[in-house]
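Q: Here is the input, now give the coordinates:
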Amino acid sequence: MASFEVKGGNKLNGEITPQGAKNEALQIICATLLTDQPMVIHNIPYIRDVNQLIELVQDMGVEVTKLKEGTYRFHAINVNLDYLASAQYQQKAASLRGSVMLLGPLLARFGRSRIPKPGGDKIGRRRLDTHFLGFQQLGAKFNYDIKTNIYDVDATQLQGTYMHLDEASVTGTANIIMTAVRAKGTTTLYHAACEPYIQQLCQMLVRMGAKIEGIGSNLLKIEGVDTLGGTEHTLLPDMIEIGSFIGLAAITGSELTIKNCRIDQLGLIPHMFQRLGIQMEFKKDDIYIPAQDHYEIDTFMDGSILTVADAPWPGFTPDLMSIVLVTATQAKGTVLVHQKMFESRLFFVDKLIDMGAQIILCDPHRATVNGLNKQIMLRGIRMTSPDIRAGVALLIAALSAEGTSIIDNIEQIDRGYQYIDQRLNALGAEIKRL
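A: Predicted coordinates for the structure are as follows:
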């Protein structure tokens, strides 16, 4: 288990470019299995989850060629379905939650697949019902072995249909879209997720020859086609990294420019951080954060305490709730953070309380933060990263704190953030990988 040793209290300065979007990368890499033609994907982040998925599709027989840093060619011309029965596949797929999105493309192209129950973050229940119910409505048949935790799926007779998803699951929507594009007939998908990553996936599939109407809405109409061709695709910058850097700049009083943000795809993210009192300027496609000694949390129009809550897109993304909470610890004012989607995601606040933050954990979903207004700084402690987003939130807290912090289990951070220690050290941070 690796650790970060973080010397806090430094003000950062300079420019930083966000990595390619992790969540989009996982969908797009899986989608390369839909065709026997070459696919070239740009801006792929070098992070553990993505690297593991690339390794997994390679093991399945996909020819993967690194053309340059961040750019890969995928050619799924000889996919070995027998590999899905191997112990190696079961072990690798079970350790990576994104592996569930291999199901849709494999079912669409080959009519069968199998997958172990995927792993991932320990942030609460993350059920797969939306994926599996969607597959079943398209005609797939499931067989689950409770002893081995293996799902065997037969989808030799996929047929388009109308379906109303039980929740606007991003990965569930992506999986169903990738299955429906090669099913017979028309699929109407209502209550679909419409995040920018889903829009990107749909636009890429259309360039490959898919027929999809309603992109960007929660109502999609998909006309199945027999084959799909190859294309090139560039991933969006990671909106979670962008939000993390905004929070980092504010809590450390740093002057940062975040480059190439695709501001048009960020939704409420800049606005929500502005409501925490953080100043920012939009310079073409860059976000400039000036150094601020203080920032004050807004209130609602009637003067009541601001509530920041997550919601399906175009609401505020749940992956930035941890960053909002940490950033608020040094603001002036009070905010209620309401994490609706995952009941364990706020359980890292005990570490922040040990660092001196004033936080009341109301229940598994809600925490009230009384900002310290930088009158009392957080103090360095030893702590453990429980998941990707909480891990980066703790790293941001450590960079703002007085003294030295040790963050254990940083493999969780490496799952979602590319060379984060090196990139922040280039701005003036002092992070040592142990």
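
Q: contacts and neighbour counts: CA atoms only from here.
A: Fine.

Q: residues contacting G391?
A: G391 is in contact with 384-385, 410, 412-413, counting by C-alpha atoms under 8 Å, 6 or more residues apart in numbering.

Q: go with 6 Å
A: By C-alpha atoms under 6 Å, 6 or more residues apart in numbering, the contact set of G391 is 385, 413.

Q: quick one, helices of the stretch 101-250 of the chain?
A: Secondary structure of the stretch 101-250 of the chain (DSSP state H, counting those that start in this stretch): helices at 103-110, 129-137, 170-180, 196-207, 239-252.

Q: compare with the first, here's sequence two:
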Amino acid sequence: MSSAFEVRGGNRLKGEIIPQGAKNEALQIISAVMLTSEKVTIHNIPDIVDVNLLIELLGDAGVKVNRISRDKCEFQADDIDLAYLQGADFKKKSGRLRGSVMIAGPLLARFGKALIPKPGGDKIGRRRLDTHIIGFEKLGARFNYESDDNYFRLEAPGGLKGTYMLLDEPSVTGTANIVMAAVLAQGITTIYNAACEPYLQQLCKMLNSMGARITGVGSNLLTIEGVTSLGGCQHTMLPDMIEIGSFIGLAAMTQSELTIKNAGVESLGIIPEKFRSLGIQLEIRGNDIYIPSQESYEIQTFLDGSILTIADHPWPGFTPDLLSIVLVVATQAKGSVMIHQKMFESRLFFVDKLIDMGAQIVLCDPHRAVVIGLGRQHPLRGITMSSPDIRAGVSLLIAALSAEGKSTIQNIDQIDRGYQYIDERLRNLGADIKRV
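A: Okay, the predicted model is just below:
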């Protein structure tokens, strides 16, 4: 029986909160330790289910793992068990974890073979692997799909060769996987329409510190000059921008005064501006974000007076992971906004729960919802609900914290996959939340 959160809403929160290390960066960075036989030390690791599963998987595969503390770990991949990485236990374990796809690039580059599970993870629509597989093929790998156990088997017996490629979509995990494969390929690889998210910039910086030769970092055109081997390094992960956005939204919804410490503000891109466009006041103080307690906030319109639209877009556009948060926060604003979720076709399906709580939302189609802000005239009501994916789960949690009465959120394993000790950290700010 999975646990649930029981939340009594209506409390104003107060205090400081430190964001965890970035989940989406962690899955790439930890996979990259497979590229070298030397020791790699990683700092600011988030203590969450998806990341811990990946670390456990690497340990099973023969990587020496020394977890000095929950957020600091040493890895040394000098004695990898390749047989394990082709076997039944690996298939079973890696199939539970979408992030396990990220070790394919390093394994192909270093050992010439890898298995990739067909992706699992969220109920937010298809997660295609085409970008990964086509990229590996262009570098000279062969693949076949083993339908009986849902696996792609990749092999590069002659080693990988650098090449030019234009990605069909700027997939973050796809770009990361191809970059990790290309750093040890022979010759020069050029990747156009590459993702340029901060997480990917971090991966490239880490690889360069290990001896890789990657230029164009931060742009959508990456050039990678292959090297024969990589060395060890130390790497510190960025704070999680999705968590930071979640806390900004939480402060506004609950009329709380919060300070988000060590927020890595240089890497937040357009995120603060998008929350300001909902009328939320926030001040950047050095590397912290201060959100004052606000009685109300009003959604801006476009300059010609037309209704505001907030849509997701590859970096440096607005991340799709925060659209669920923005949607929830808009329910208590003054004014209306159209939320347009382009990338995933089922990510807005949690709005029925918000409508049950009393929010005014028109779901136009699987990709678009119009939120009519109630300006706090009618607080949301607490209900019992279930969390379909990580980001919707936290959005519903924010809604529950601002609602009148008691809410129960089931299936919170989805929330634990992406947010560490979230109930404990919220209680420290004065939230009435317990795990039951």
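
Q: Any idea what the TM-score is?
A: Overlay of the two chains. TM-score (TM-score structural alignment, normalised by the length of structure 1): 0.99; 434 aligned residues with a C-alpha RMSD of 0.6 Å.

Q: Can you say which helix or strand has the residue lying farthest from the centre of structure 1 in it?
A: Taking C-alpha atoms, centre = their mean, the residue of structure 1 most remote from its mean C-alpha position is D302, at 34.2 Å. For D302 of structure 1, there is no enclosing helix or strand under DSSP states H and E.

Q: T408 of structure 2 too?
A: Here T408 of structure 2 is assigned to strand 406-410, by DSSP H and E.

Q: Tell me the first helix or strand C-terminal of that strand.
A: Counting by DSSP H and E, what follows strand 406-410 of structure 2 is helix 413-416.

Q: Tell me roughly how far the next helix-or-strand element following that next one lies from structure 1 on average.
A: Per DSSP H and E, helix 413-416 of structure 2 leads on to helix 422-427 as the next helix or strand towards the C-terminus. For helix 422-427 of structure 2, the mean distance to aligned residues of structure 1 following superposition is 0.2 Å (mean C-alpha distance after the TM-score superposition for structure 1).

Q: Would you check the span in structure 1 matched by helix 422-427 of structure 2?
A: The aligned range for helix 422-427 of structure 2 in structure 1 is 420-425, by TM-score structural alignment.

Q: centre of the chain versus that stretch, how much separation?
A: How far stretch 420-425 of structure 1 lies from its chain's middle: 20 Å, per C-alpha atoms, centre = their mean, to the nearest Å.

Q: who's in contact with L13 of structure 2?
A: 256, 429-430.

Q: In those residues, which residue is surrounded by the most others?
A: S256 (22 neighbours; other C-alpha atoms under 10 Å).

Q: That residue pairs with which position in structure 1?
A: Counting by TM-score structural alignment, S256 of structure 2 lines up with S254 in structure 1.

Q: just I325 of structure 2 next, same as before
A: Per TM-score structural alignment, the equivalent position to I325 of structure 2 in structure 1 is I323.

Q: Check which helix or strand its match maps to.
A: Going by DSSP H and E, I323 of structure 1 is in helix 321-328.

Q: For that helix, enumerate the helices and strands it packs against.
A: Applying 3 or more C-alpha pairs under 6 Å, 6 or more residues apart in numbering; DSSP states H and E, one finds that helix 321-328 of structure 1 contacts helix 388-400.

Q: which part of structure 2 lines up with the helix it packs on?
A: Under TM-score structural alignment, the match for helix 388-400 of structure 1 is residues 390-402.

Q: Superpose on structure 1 and give me the mean offset of that stretch.
A: By mean C-alpha distance after the TM-score superposition for structure 1, the fitted stretch 390-402 of structure 2 averages 0.2 Å away from its aligned residues in structure 1.

Q: Relative to the whole chain's centre, how far out is that stretch?
A: 16 Å.

Q: wait, what's in contact with the residue nearest to T252 of structure 1 when sequence neighbours are not counted?
A: Counting by C-alpha to C-alpha, 6 or more residues apart in numbering, S400 is the residue found nearest to T252 of structure 1 once chain neighbours are left out, at 5.0 Å. In this structure, S400 of structure 1 makes contact with 8-9, 252, judged by C-alpha under 6 Å, 6+ apart.

Q: Which one of the residues you listed is nearest to Q90 of structure 1?
A: G8 (41.4 Å; C-alpha to C-alpha).

Q: Relative to G380 of structure 1, how far out is that closest one?
A: Relative to G380 of structure 1, G8 of structure 1 is positioned 7 Å away (C-alpha to C-alpha, to the nearest Å).

Q: What of I297 of structure 1?
A: 25 Å.

Q: and the two? which has more neighbours close in?
A: G380 (25 against 20).

Q: tally of neighbours for the equivalent of Q200 of structure 1 over in structure 2?
A: By TM-score structural alignment, Q200 of structure 1 lines up with Q202 in structure 2. Using other C-alpha under 10 Å, Q202 of structure 2 has 21 neighbouring residues.

Q: Against E266 of structure 2, how distant is Q202 of structure 2?
A: Taken as C-alpha to C-alpha, the span from Q202 of structure 2 to E266 of structure 2 is 13 Å.

Q: Equivalent analysis for G375 of structure 2, please.
A: Taking C-alpha to C-alpha, one finds G375 of structure 2 at 32 Å from E266 of structure 2.

Q: Number of residues surrounding G303 of structure 1?
A: Counted with other C-alpha under 10 Å, G303 of structure 1 comes out at 8.

Q: Please apply the same query to the one 4 residues further on.
A: The tally of other residues near T307 of structure 1 (other C-alpha under 10 Å) stands at 16.

Q: Spell out the secondary structure type for the aligned partner of it in structure 2.
A: T307 of structure 1 maps onto T309 in structure 2 when the alignment is built from TM-score structural alignment. Secondary structure state of T309 of structure 2, per DSSP: H, G, I helix; E, B strand; the rest coil, is strand.

Q: Mind telling me what element the equivalent of G371 of structure 1 over in structure 2 is part of?
A: Counting by TM-score structural alignment, G371 of structure 1 corresponds to G373 in structure 2. Assigned by DSSP H and E, G373 of structure 2 belongs to strand 368-374.

Q: what sits up against that strand?
A: Here strand 368-374 of structure 2 has contacts from 330-340, 360-363, using C-alpha under 6 Å, 6+ apart.

Q: who's more crowded, G375 and E266 of structure 2?
A: Between G375 of structure 2 and E266, counting by other C-alpha under 10 Å, G375 is the more crowded of the two (18 against 9).
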